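Chemist: Below are the sequence and a predicted model for it; my questions follow.
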Amino acid sequence: MPKIILQGSWSHRCRSVLTLWATTVDVLARRAIGRPQVHGWTISFEIATLFYRKQFNHAFRLDNIAQSRAYFDSLYTIAEPDLPVRVQASTAQEPRGHWFIPEHADKTHTLLYFHGGGYAFYPAVSQHFIRLLAHRLQTTIFALDYRLTPEHPHPAQQDDAVQAYRYLLAQGLRPQDIVLGGDSAGGHLALMTLVRVRQAGLPQPALALALSPWTDTGRRGASQFGHDRYDMVQGYQTLRYGQWLKGEGPWSDAQLSPIAQDLRHLAPLYIQAGGKEILVDMIRDFAREAHRQGAQVRLDVWPDMTHEFHAYGRTLPQSEQALTALRSAMRWTQGESFEPLEETERDALDFSDGKVQSERLIKPV
C-alpha cells in the first residue's frame, strides 16, 4: 500500500495537508461529472500529479532555496514502502552519496545514478524512488549526492559525476560492469557525463538510462510550456533551473545542453519519456540528433504519462512497464534480446537501421 510521509515544520506540514485535501476534493468532483484531467489517468495518479505541481509552484514562491526544499519535503508519498533494500551512506574515502543494495542483487552491473530535482533539489522522495529502482532492477546502485544549485553552479555537478565514475573504475569495476542512469536533471547529468568521460579519455560504460531527461537548458519545443496543464513540473521552472545552473559563469545553453554536444562514440542510450510531460519535445529532438550523429539510441514514450511517471511502481501499469523495460535494457548489454513492448503506430521518428534505434509509443497493459 502507498504511504504518506509528513515531516518538517508544522506550518509546512499543515499547508501541505490542506493542499492534498483540496486537490483530492477537486479531482473527485471533476470526475463525478466526467471531467478527468486526462482520460487515461487513474484517480490516484491525477491527484498525485496535481498535488506535486502545487507543491513545486509554492516552493518556487518561497524566499530562499532552503525553505523551498524544506517545504517540498514536508509531505510526500511512497508507492512501495518497506522494500528489502539496504541503504548505506558512502564512507569518507568515497564520493558523497548512498549505496542501495537489494536483497538479491544481480552482480552483473553497478548502476551509478544521478537524482532529479532540477539540480536544485534532492527531494526525500527521490531516495525512495532509487530504492524502488534497486529492488526492481535487482542491481546495486550508487546514488551520487552531487552539489546543488544555486549554491554550486556548473561545472560542480559534472565534476562530481566524473569523480564518482573514476572512483568506481578505481575500485576494480570494468566499464562494461557500469551503467549510468538518471531522471530529469539527473538524466541531463548522465548524458553530459558520457560526453565528459569521452573527453577525459576514459572508457564508456555499458549503457546509459535516461528517464524523462532534461536535454536543453533553454527553450525548445511546444510541450515545454504547452504541457503545463498536464505535468507536475512547469516550463518556467526549467528556465529558472537553467539560470541557477549557469550561475555567474559565462555559460551558454549550447555549452550546458546534451542536445548541442558531440554525441559520437558514446555508450548505447535508452531513454524513456511521457507523452504529456513538458520535456517530451526536447527529448524527441535529442533522440533525433543522437541518431543523426550515429549514436545507438532507443526512445520509448508512454503517451498519457507525465514527467517521471516511473516512480509509481506497481500502483501504475505504465510505471511497471517502464521499470521492466529498464531491466530488459540492462540485460541487453549482456547479449539478451530487448523485446519491443506492445506499441501503437510509430511516431514521426523512423529509427529503423539499428538494433535499438527506434521510438515506440507504448500502450498501457
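Modeler: Cool, got the structure.
Chemist: Every contact and neighbour count from this point should use C-alpha atoms.
Modeler: Will do.
Chemist: Neighbours of residue 14, how many?
Modeler: Using other C-alpha atoms under 10 Å, residue 14 is surrounded by 14 other residues.
Chemist: Same question for residue 297.
Modeler: A count of nearby residues for residue 297, using other C-alpha under 10 Å, gives 24.
Chemist: do the one 5 residues further on as well
Modeler: Taking other C-alpha under 10 Å as the criterion, the count of residues near residue 302 is 24.
Chemist: Go ahead and confirm it touches residue 361.
Modeler: Yes: look at residue 302 against residue 361 with C-alpha atoms under 8 Å: they come within range, at 5.7 Å.
Chemist: Grab the nearest non-local neighbour of residue 209.
Modeler: Excluding its sequence neighbours, the residue lying closest to residue 209 (C-alpha to C-alpha, 6 or more residues apart in numbering) is residue 181, at 4.5 Å.
Chemist: ok now do that neighbour, which residues does it touch?
Modeler: By C-alpha atoms under 8 Å, 6 or more residues apart in numbering, the residues touching residue 181 are 111, 112, 113, 114, 187, 190, 208, 209, 210, 211.
Chemist: which residues in the stretch 151-300 of the chain form helices?
Modeler: Along the stretch 151-300 of the chain, the segments classed as helices by DSSP state H, counting those that start in this stretch run 156-170, 185-199, 223-226, 235-246, 253-256, 280-292.
Chemist: all strands of the protein, in order?
Modeler: All strands of the chain, identified by DSSP state E, fall at 3-6, 75-78, 85-89, 97-102, 106-114, 139-144, 178-183, 207-211, 269-274, 297-302, 358-361.
Chemist: Any chance of those in a markdown table with distance to residue 225 as columns?
Modeler: Putting the strands of the chain into a markdown table (distance: least, C-alpha to C-alpha, whole Å) gives the following:
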| stretch | distance to residue 225 |
| --- | --- |
| strand 3-6 | 30 |
| strand 75-78 | 25 |
| strand 85-89 | 37 |
| strand 97-102 | 33 |
| strand 106-114 | 25 |
| strand 139-144 | 30 |
| strand 178-183 | 20 |
| strand 207-211 | 19 |
| strand 269-274 | 15 |
| strand 297-302 | 19 |
| strand 358-361 | 21 |
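Chemist: Got another one to weigh against that:
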Amino acid sequence: MLLSHKLGGRFALSNVAQILSLALLFLAFPRVLRARDVIVIVFSVASVVLAAVHVAVTYGYRASVSHGLYFLVAAVYLLVVFRLSKEHGAGEAFLLGLRRAIPLALVVMLVYLAFDVAAGLPYPRLGFDDNSHTSIAACLLAFAALRFMRSPLRLLVGVSFFAISLITYSRMPFFFAPFFVVAFVVEYSKVRRRATEAWQVYLAHLLVGVTVLIPLVLARNASDLFGAVGRVLAPGDATNASTSAHLVLLSLGAQLKLENIGNLVLGITPGGFSGVIVASDVDLTTFAVRDPTAYSTMLEGSAPLHSTFGSIALELPVWLVLLLGALLVRTLYLLVVKRDVVLASFLVALIAATTFYSSHNELYFVVGLAMVTAAAYSVAPPPGTATTGRRPIESAQ
C-alpha cells in the first residue's frame, strides 16, 4: 500500500504484492468463489467491454486497458476477502496480518518523511505521487492502529499517524478528524476501563496526556510542516478556487452521465472521464476559465473527476454502481450492529472524504474496503480449523 511508485499507467510496486497475495489466496482456497461470483465477474467484464464499444463509436475514445485490469483485480480481491471472511472464518487471519503490519508501516512512513524533509520538499508525499493520497493512507492507518493494536500505546500510534496526515498540504484529514476523535475517545475509555490498579489509572491518564500534547507541541514548534492546518484555517483565493473547481467538475460529470442513454446505463469505462468529456457536447468553458491548468490536463486525457464515488457512478455500468452502494450500506450496518465504532467511523469518514477526491484507483482505498469488509463479515472459523489463538476482529477490551 505504501509502495506507490508507478511502474506504468496505474500499475505500481504495491500492485505486485496485491497480485501475489491474490494468487496465494487462490492456491490456498481454489474454490473460494462461488459459481454466481464468477457469473457476476464475467457479466461485469462484458458490461465494461460493451461500454468501451459505446464510447468508441460515440466519442472515438479508446478505453484504458490498464484501468480496466486494475479495477478487475481490485474487485476480485475484495470479493475473495468477502468470501473468506464470511464463509471460511479467515477474516481473523487477514486482520491479524494487518495488525502486525501497522508498526512496520509507521517506520516506513517516518523513513519516507525523513528523506522528504532532507530533500527540502515543502510538503512531504512519503512515497506517494500526490499529497492527498499520503494523507488518506495515514488516516487509514490511524484508525487501524486504534482498532487492531492491543497495547494502550495504540492511542499514541494512532495519533502519530494522524499527525503525519496533517503534514501534507491536503484538506483530507479534516474530513476524518471528527470521526477520529470519536474513535479515539472510545478506545481511550477501553484503556481506562482495563486499569484496575491506581498506577494503571495514572498511566492511562499520562498516556492520553502525552498523546494529545505531542501533536500540539510539534504543531507549535514545527508549524511550517503542518501545511494542511494552514490551508484550512487560512482563507485564500487558492483554497476557494480549488473547492469551486471540484464542484464544477462534479457538475460536468453529471452532465456527461446524462448526455445519452449509453452513458447513463453502461458508463464511460474506468478512467474515461477526461478522454470522453473533451469529445462530448458538454460545455467546458466555465471550467477552462476557473482552472486553466486542470483544463490543459483534461485535454491531455489525464485529469480525474476528483470524486471517488462520482467517478464510479460516471464510469461504471449502473447495475455495478447500485451493487456497490448496497454493499457499502450493508457493511456499515453490520459494523454498527457489531458495535464496531472505530471502523464504522472510518467507513463514514472515508466515504465523506473521497466524495471530493479520487482515491478509487489507489491501493490504500482497496485496503480500506478490505479492512472493513473482513471485520463486518467475519465469522468464527469452522471447527477443527487452525487459528491464531487471538481475536483481532474484536476491539481490545
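Modeler: Perfect, I can see it now. Everything numeric in this text was worked out from a predicted model, so none of it was measured.
Chemist: care to give me the TM-score?
Modeler: Overlay of the two chains. TM-score (TM-score structural alignment, normalised by the length of structure 1): 0.35; 214 aligned residues with a C-alpha RMSD of 6.7 Å.
Chemist: picking that back up, next, format the helices of the stretch 151-300 of structure 1 as a markdown table and append mean neighbour count and distance to residue 68 of structure 1.
Modeler: Converted to a markdown table, the helices of the stretch 151-300 of structure 1 look like this (neighbours: other C-alpha atoms under 10 Å; distance: least, C-alpha to C-alpha, whole Å):
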| stretch | mean neighbour count | distance to residue 68 of structure 1 |
| --- | --- | --- |
| helix 156-170 | 18 | 20 |
| helix 185-199 | 23 | 17 |
| helix 223-226 | 19 | 22 |
| helix 235-246 | 19 | 13 |
| helix 253-256 | 16 | 24 |
| helix 280-292 | 22 | 26 |
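Chemist: a markdown table please, covering those and showing distance to residue 3 of structure 1.
Modeler: Converted to a markdown table, those look like this (distance: least, C-alpha to C-alpha, whole Å):
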| stretch | distance to residue 3 of structure 1 |
| --- | --- |
| helix 156-170 | 31 |
| helix 185-199 | 25 |
| helix 223-226 | 31 |
| helix 235-246 | 27 |
| helix 253-256 | 37 |
| helix 280-292 | 29 |
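Chemist: Which of the ones you listed sits closest to residue 17 of structure 1?
Modeler: helix 235-246 (23.2 Å; C-alpha to C-alpha).
Chemist: State the distance from the residue nearest to residue 209 of structure 1 to residue 143 of structure 1.
Modeler: Using C-alpha to C-alpha, to the nearest Å, residue 181 of structure 1 is found at 9 Å from residue 143 of structure 1.
Chemist: Tell me the residues that contact both of the two, please.
Modeler: Contacts common to residue 181 of structure 1 and residue 143, judged by C-alpha under 8 Å, 6+ apart, are 112, 113, 114.
Chemist: Which positions within the biggest helix by length in structure 1 qualify as buried?
Modeler: In structure 1, taking DSSP state H as the definition, the longest helix is helix 10-32. Neighbour counts over helix 10-32 of structure 1 (16 or more other C-alpha atoms under 10 Å) mark 12, 13, 16, 19, 20, 23, 24, 27, 28 as buried.
Chemist: surely the fourth one meets residue 50?
Modeler: It stands for residue 19 of structure 1. No: the pair residue 19 of structure 1 and residue 50 does not pass the contact test of C-alpha under 8 Å, sitting 9.7 Å apart.
Chemist: Show me which positions of the helix or strand harbouring residue 37 of structure 2 end up buried.
Modeler: Taking DSSP states H and E as the criterion, residue 37 of structure 2 maps to helix 35-59. Residues of helix 35-59 of structure 2 classed as buried: 41, 44, 47, 48, 50, 51, 52, 53, 54, 55, 59 (neighbour count, 16+ other C-alpha under 10 Å).
Chemist: Reformat those as JSON lines; add distance to residue 182 of structure 2.
Modeler: As requested, the buried residues of helix 35-59 of structure 2 are exported to JSON lines (distance: C-alpha to C-alpha, whole Å):
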{"residue": "41", "distance to residue 182 of structure 2": "37"}
{"residue": "44", "distance to residue 182 of structure 2": "38"}
{"residue": "47", "distance to residue 182 of structure 2": "41"}
{"residue": "48", "distance to residue 182 of structure 2": "40"}
{"residue": "50", "distance to residue 182 of structure 2": "45"}
{"residue": "51", "distance to residue 182 of structure 2": "42"}
{"residue": "52", "distance to residue 182 of structure 2": "44"}
{"residue": "53", "distance to residue 182 of structure 2": "47"}
{"residue": "54", "distance to residue 182 of structure 2": "46"}
{"residue": "55", "distance to residue 182 of structure 2": "45"}
{"residue": "59", "distance to residue 182 of structure 2": "47"}
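Chemist: elements contacting the helix or strand where residue 143 of structure 2 lies?
Modeler: Using DSSP H and E, residue 143 of structure 2 maps to helix 131-148. Applying 3 or more C-alpha pairs under 8 Å, 6 or more residues apart in numbering; DSSP states H and E, we find helix 131-148 of structure 2 packed against helix 91-118, helix 154-167, helix 173-194, helix 341-354, helix 363-377.
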